[in-house]
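Engineer: Model the following, please.
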Amino acid sequence: MADSLDAYVSAWAEHTKLRGADADSKLQAVLAMMAEDIEYTDTPSGHTFKGHDAVGHAFKHAISEVLDLTVKPIVWYTDGKRFTIEYETTIKSEGKELVAPTVAVGTIGPDGKITSHSDYYDRRALGL
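Structural biologist: Okay, the predicted model is just below:
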């Protein structure tokens, strides 16, 4: 399970780069690691998205709203059923770089796919 979490963390870091010719392949790479009925929650905003279509739309919308968004994974852990990822979320806007420590927690199904993912961060630190 640790190998599949490593792959998920790598795809998660790439999903913020949904621009250009390979945007769809990056989105599909992260969605492929999620169960069809994935539940993604952006906890600070209070929004939850269920299923590949809703999560994919949410990711595309978020990236279109924030022109320069990156996530930098720092450390992650899984026991095979649950995971935790610590990373930095960075938004560059109007010549400023805003950084927020972020934690993601979630669950992993028996097939190794992510069944839930919830992000926790300080929206104010990102100017949101």
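
Engineer: going forward, measure contacts and count neighbours with C-alpha atoms only.
Structural biologist: Fine.

Engineer: correct me, but His117 touches Asp37?
Structural biologist: No: here His117 does not reach Asp37: they are 11.5 Å apart, not a contact under Cα atoms under 8 Å.

Engineer: These two: which is more packed in?
Structural biologist: For His117 versus Asp37, neighbours defined as other Cα atoms under 10 Å are more numerous around His117 (22 against 16).

Engineer: And that one, how close does it get to Ala62?
Structural biologist: According to Cα to Cα, to the nearest Å, His117 and Ala62 sit 16 Å apart.

Engineer: Likewise for Lys96?
Structural biologist: 19 Å.

Engineer: now Ala7
Structural biologist: In terms of Cα to Cα, Ala7 sits 22 Å off from Ala62.

Engineer: one more to put side by side:
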Amino acid sequence: MTTTEIANRLCELCAQGNFEGAQKELYADDAVSIEAHATPDFQQETKGLEGIIEKGRKWGSMVEEYHGMKVSQPLVGENSFAVTMFMDVTMKGQGRMGMTELCVYNVKDGKVVSEQFFM
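Structural biologist: Okay, the predicted model is just below:
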């Protein structure tokens, strides 16, 4: 797949809330995920597809209810792309909140090899 095809497919799956499906379909086995900063619940850097999937499952377990998800059109370069994602969620024990992230992805050999999130 080209970078544009990967970007469009990732946006399609994420807009549906199918993050794990996007990861399994589009990510390299040795992909890296980098958060804006470490938290008590999450390390700043997660290595490997299985670790990334587990991180996503942990995040999902912390969500009480999803109210909405919006994903921008991708801005695509030769081997990278960026999107914004807005999530409207109620977190367990924390209430409802809206979160917007800038998400930057790097692609190599037809797979996402890294993702990085900025708040």
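
Engineer: where does the TM-score land?
Structural biologist: TM-score for the superposed chains, counting by TM-score structural alignment, normalised by the length of the second structure: 0.77, backed by 110 aligned residues with a Cα RMSD of 2.3 Å.

Engineer: circling back to that earlier point, who touches both of His117 and Asp37 of the first structure?
Structural biologist: Listed as contacting both His117 of the first structure and Asp37 by Cα atoms under 8 Å, 6 or more residues apart in numbering is no residue at all.

Engineer: Mind jotting down where the helices sit in the first structure?
Structural biologist: Assigned by DSSP state H, the helices in the first structure fall at 2-14, 23-32, 52-65.

Engineer: Could you list the buried residues of the second one?
Structural biologist: Using 16 or more other Cα atoms under 10 Å as the burial criterion, the residues of helix 23-32 of the first structure that qualify are 23, 26-27, 29-31.

Engineer: out of Lys96 and Ala62 of the first structure, which sits in the busier spot?
Structural biologist: Shown here are Lys96 of the first structure and Ala62; by other Cα under 10 Å, Ala62 has more neighbours (14 against 8).

Engineer: show me the contacts for the closest residue to Gly21 of the second structure other than its chain neighbours.
Structural biologist: Distances taken as Cα to Cα, 6 or more residues apart in numbering place Leu13 nearest to Gly21 of the second structure, at 7.1 Å, with adjacent residues excluded. Each residue near Leu13 of the second structure by Cα under 8 Å, 6+ apart is listed here: 19, 21-22.

Engineer: so which of those residues hold up in the first structure?
Structural biologist: Counting by both residues aligned by TM-score structural alignment, their matches' Cα atoms under 8 Å, the members of these that carry over to the first structure are Ala22.

Engineer: now, which of the contacts of Leu13 of the second structure sits nearest Glu54 of the second structure?
Structural biologist: Closest approach to Glu54 of the second structure among those (Cα to Cα): Phe19, at 11.4 Å.

Engineer: Asp29 of the second structure corresponds to which position in the first structure?
Structural biologist: Under the alignment (TM-score structural alignment), Asp29 of the second structure pairs with Glu36 of the first structure.
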